[in-house]
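Asker: Requesting a structural model of the entry that follows:
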Amino acid sequence: MTHHLVSATNRSNARKMRKAMTDAELKLWNEIRAHRLMGLSFRRQMPIAGYIVDFACPARKLIVELDGSQHASPEVAAADAVRDAKLEALGWTILRFWNDDVIRDIDNVCQHIVIVAGLADAPAPQTEELVP
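Answerer: Have a look, this model is predicted:
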């Protein structure tokens, strides 16, 4: 993987963000750190292309972003879309989860990450049997 220069400001901001993680970020980090999630290697608050992403798995070119309620505003959602498009153009896949999803349903969040990383198949859809 090619390394890119990271500005001193971005490097400093990433370090500060690692020390001030949200509850949702800390909960997810405890599940994915140290290769705990199917052997995937994640980095937190990683600078990529002028942005600082919440979590990145460079080997799979996978980014996981955790969004709080501010991301529901049209302005922030538009900025997120531009950011995602730039990162996707560099070959990254971006997964976004609401903080609340991580806090309430960490198992399904992790399962989705594993599926997108290509380490598991998606579960078959549930079908109801019709009773005659």
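Asker: all contacts plus neighbour counts: C-alpha atoms, from now on.
Answerer: Noted.
Asker: sec struct for the nearest residue to residue 34 once chain neighbours are set aside, please.
Answerer: Leaving out its chain neighbours, the residue that sits closest to residue 34 by Cα to Cα, 6 or more residues apart in numbering is residue 41, at 6.8 Å. For residue 41, the assignment made with DSSP: H, G, I helix; E, B strand; the rest coil gives coil.
Asker: Run through the helices of the protein in chain order.
Answerer: Listed in chain order, the helices of the chain (DSSP state H) span 8-19, 23-32, 74-89, 99-104, 106-116.
Asker: and this one, so I can compare the two:
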Amino acid sequence: MRRARELRREMTLPELLLWRELHGKKAGLKFRRQFPVLDYVADFACVEVRLLIEIDGIAHDMGDRPGRDQRRDRILGEKGWRIVRIMAGDILKDAKDVAQSIAVLAESQRPLHHPADGPPPRAGEERP
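Answerer: This next block holds a predicted model:
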């Protein structure tokens, strides 16, 4: 999506600081930035656990923006995404702490049991 590529080039300072902490599986999970989903572009996403991270600056409190954000969150939630909104000021204060909190939340969304890589071994073929 062209809009997502543009947003990646024009990331805000809070987005850049958080991305520095989340990218490269530093948090133990893969995060994507400016992730297109439906007709929207989320600031960050952990697709494995269907978690979207939105960074909210002061503009999210003005005009019709709160209503638009609620509508967007409802639509994405109905499609199985969990949306977490984080204040930009919190990231500016301590991006590492925010990233750690996101990683803990994302990890908690992983299934308890991961599927096996194949059928169980037959009798007598068990691994030592």
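Asker: Would you check that my belief about the residue nearest to residue 34 of structure 1 contacting residue 35 is correct?
Answerer: Yes. Under the criterion of Cα atoms under 8 Å, residue 41 of structure 1 makes contact with residue 35 at 5.1 Å.
Asker: More neighbours: which of the two?
Answerer: Neighbours were counted for residue 41 of structure 1 and for residue 35 using other Cα atoms under 10 Å; residue 41 has more, 17 against 11.
Asker: Show me what that one aligns to in structure 2.
Answerer: Superposed on structure 2 with TM-score structural alignment, residue 41 of structure 1 falls opposite residue 30.
Asker: hmm, back to that, and the residue nearest to residue 34 of structure 1, what is it in contact with?
Answerer: By Cα atoms under 8 Å, 6 or more residues apart in numbering, the residues touching residue 41 of structure 1 are 32, 33, 34, 35, 57, 58, 59.
Asker: One more: residue 45 of structure 1?
Answerer: Residue 45 of structure 1 neighbours (Cα under 8 Å, 6+ apart): 14, 15, 17, 18, 52, 53, 54, 55, 56.
Asker: Could you dump the residues you listed into a markdown table and include neighbour count and distance to residue 120 of structure 1?
Answerer: A markdown table is the format used below for the contacts of residue 45 of structure 1 (neighbours: other Cα atoms under 10 Å; distance: Cα to Cα, whole Å):
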| residue | neighbour count | distance to residue 120 of structure 1 |
| --- | --- | --- |
| 14 | 20 | 31 |
| 15 | 14 | 32 |
| 17 | 16 | 31 |
| 18 | 15 | 29 |
| 52 | 17 | 28 |
| 53 | 20 | 24 |
| 54 | 23 | 23 |
| 55 | 25 | 20 |
| 56 | 25 | 19 |
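Asker: Excluding chain neighbours, give the residue nearest to the spatially most central residue of structure 2 in space.
Answerer: In structure 2, the residue lying closest to the centroid (Cα atoms, centre = their mean) is residue 45, at 2.8 Å. Sequence neighbours aside, residue 52 is the residue nearest to residue 45 of structure 2 in space, at 4.4 Å (criterion: Cα to Cα, 6+ apart).
Asker: Count the neighbours of that neighbour for me.
Answerer: By other Cα under 10 Å, the residues close to residue 52 of structure 2 number 26.
Asker: And residue 81 of structure 2, by the same measure?
Answerer: Applying other Cα under 10 Å, we find 19 residues neighbouring residue 81 of structure 2.
Asker: so what corresponds to it in structure 1?
Answerer: Checking TM-score structural alignment: residue 81 of structure 2 goes with residue 92.
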